[in-house]
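# 3D, please:
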Amino acid sequence: MTAPRQATIHRATSETDIAIALTLDGTGTAKVETGIGFFDHMLTALAKHGLFDLDVAVRGDLHIDGHHTVEDTGIALGQAFKQALGDKRGVRRFGQALIPLDEALCEAVVDLSGRPFLAFNARFDRDRIGELDTELVEEFFRAFAMAGMLTLHLNQKAGQNCHHIAEAAFKALARALRMAAEPDPRAGSAIPSTKGVL
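Here you go, the predicted model:
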């Protein structure tokens, strides 16, 4: 695992044009421009607390709504994580985090399994946080998990403030991903699966 674990993704459709550069073993530096301020804030938090270096530039059809921008960014970011992880030799594979933000508490559990799945349990009692539709929070996590070929369980344990709930969820994902993607010093270059492949 001495080679840099990096990825660049360019995903262009009739609805969005997305460029992402990701370094897994970074310092938490982020430059994010999606056109949706609160979404930028969440992706910046993801990079900061995962210690990933992340550059995201998105041009989307925001004159329609934010759905394509958020979902397609999730797809492209998932593809970037999958690419940067390579064959996953020597990683911990599993990660979990329980993160508070004031009254909110969210848990993320990740398995870099190669089997995409999302279990999402969070409640938002308003339709928008800034310019982000709250229903798109789940859409992002689903797109990320499917494209990244990972299992993700995301659970809200407490919280009323929608900003706090969403931010705690993104920070929990960041810390769980950081743990799962870390080199395991006891594993050497082994693939962490009895199948021999992830």
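# For the rest of this, base every contact and every neighbour count on C-alpha atoms.
Noted.
# ok, residue 9 - contacts?
18-21, 76-77, 79-80 (C-alpha atoms under 8 Å, 6 or more residues apart in numbering).
# Among these, which one has the most neighbours?
If you count neighbours using other C-alpha atoms under 10 Å, the busiest of the contacts of residue 9 is residue 77, which has 29 neighbours.
# ok, the residue nearest to that residue when sequence neighbours are not counted - contacts?
Residue nearest to residue 77 in three dimensions, not counting chain neighbours: residue 144, with 6.4 Å by C-alpha to C-alpha, 6 or more residues apart in numbering. The contact partners of residue 144, taken as C-alpha under 8 Å, 6+ apart, are 74-79.
# Kindly present those residues as a markdown table, with separate columns for distance to residue 153.
Compiled in a markdown table, these are given as follows (distance: C-alpha to C-alpha, whole Å):
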| residue | distance to residue 153 |
| --- | --- |
| 74 | 16 |
| 75 | 17 |
| 76 | 20 |
| 77 | 18 |
| 78 | 15 |
| 79 | 19 |
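# To compare against the first, here's the next sequence to fold:
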Amino acid sequence: MTERKASLKRKTNETNIALALNIDGEGKSDIKTDVPFMTHMLDLFTKHGHFDLTVEGRGDVDIDGHHTTEDIGIVLGQALLEALGDKKGIKRYGNAFVPMDEALAQVTVDLSNRPHLVMNAEFPAERVGNFDVELVHEFLWKLAIEARMNLHVNVHYGFNTHHMIEAVFKALGRALDEATQIDPRVKGVPSTKGML
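Below is the predicted model of the structure:
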């Protein structure tokens, strides 16, 4: 099987992102960003998705974490799309429920080449530490667009915002792990259209 890897960089006046992704990894991460909460979430995503992920993400965090978080989502989405190649043989769909103490999150993905994000989550707090909670949506939106995937995120309940977001990122990793798996029964791409 061809190695499903990608290494990309994005440098702007606001950020400098270098990222390497191996879909068929072992859950190894080397994440260094200026946004500690995102570093933590990406580490969880990697472990639960069984990917290998390296991220060096620097940005204008003296303003806030928006640009860094957004651009990491962009580059991760682009890397995922590139690493998947022609998508032949993949399962395409993935779904995961993850509980985190009192919280329960569900993430469902379709690697359809039709990007869309639906997110149903009511986070009790606006910040976790110095992280703006609205950036979770920003990250997932950019990830979905650039990976060209249909991404549905539902936080069913919870009252601790950290737990709720953590459950989302773990579920995201697990759903993508399922969707990117090669199914030997699938001949070509999993679509009646003949392409994704």
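# How alike are these chains, TM-score-wise?
Superposed pair, TM-score by TM-score structural alignment, normalised by the length of the second structure: 0.98. Supporting alignment: 196 aligned residues with a C-alpha RMSD of 0.7 Å.
# still on that earlier bit, so how far is residue 196 of the first structure from the residue nearest to residue 77 of the first structure?
Counting by C-alpha to C-alpha, to the nearest Å, the gap from residue 144 of the first structure to residue 196 of the first structure is 24 Å.
# Where do the helices of the second structure begin and end?
With DSSP state H, the ranges of helices along the second structure come out as 36-49, 66-84, 134-147, 161-180.
# among these, which is nearest residue 104 of the second structure?
Of all the helices of the second structure, it is helix 161-180 that lies closest to residue 104 of the second structure, at 6.6 Å by C-alpha to C-alpha.
# The closest one vs the first structure, mean deviation?
Following superposition, helix 161-180 of the second structure is found to deviate from the first structure by 0.4 Å on average (mean C-alpha distance after the TM-score superposition for the first structure).
# Let me see the contact set for the residue lying closest to residue 16 of the second structure once chain neighbours are set aside.
Nearest residue to residue 16 of the second structure, sequence neighbours excluded (C-alpha to C-alpha, 6+ apart): residue 58, at 5.2 Å. Applying C-alpha under 8 Å, 6+ apart to residue 58 of the second structure gives the contacts 15-17, 33-34, 68.
# One more: residue 110 of the second structure?
92-94, 149-151, 179.
# Kindly report the same for residue 119 of the first structure.
Counting by C-alpha under 8 Å, 6+ apart, residue 119 of the first structure has contacts 152-155.
# That one pairs with which position in the second structure?
In the second structure, the residue paired with residue 119 of the first structure according to TM-score structural alignment is residue 118.
# quick one on the thing from earlier: need the counterpart of the residue nearest to residue 16 of the second structure in the first structure.
The pairwise alignment with the first structure assigns residue 58 of the second structure to residue 59, based on TM-score structural alignment.
# distance of that match from residue 79 of the first structure?
Distance of residue 59 of the first structure to residue 79 of the first structure, computed by C-alpha to C-alpha: 18 Å.
# for residue 140 of the first structure, same thing?
According to C-alpha to C-alpha, residue 140 of the first structure and residue 79 of the first structure sit 13 Å apart.
# hang on, residue 146 of the first structure packs against residue 75?
Yes - counting by C-alpha atoms under 8 Å, residue 146 of the first structure does reach residue 75; the two are 7.5 Å apart.
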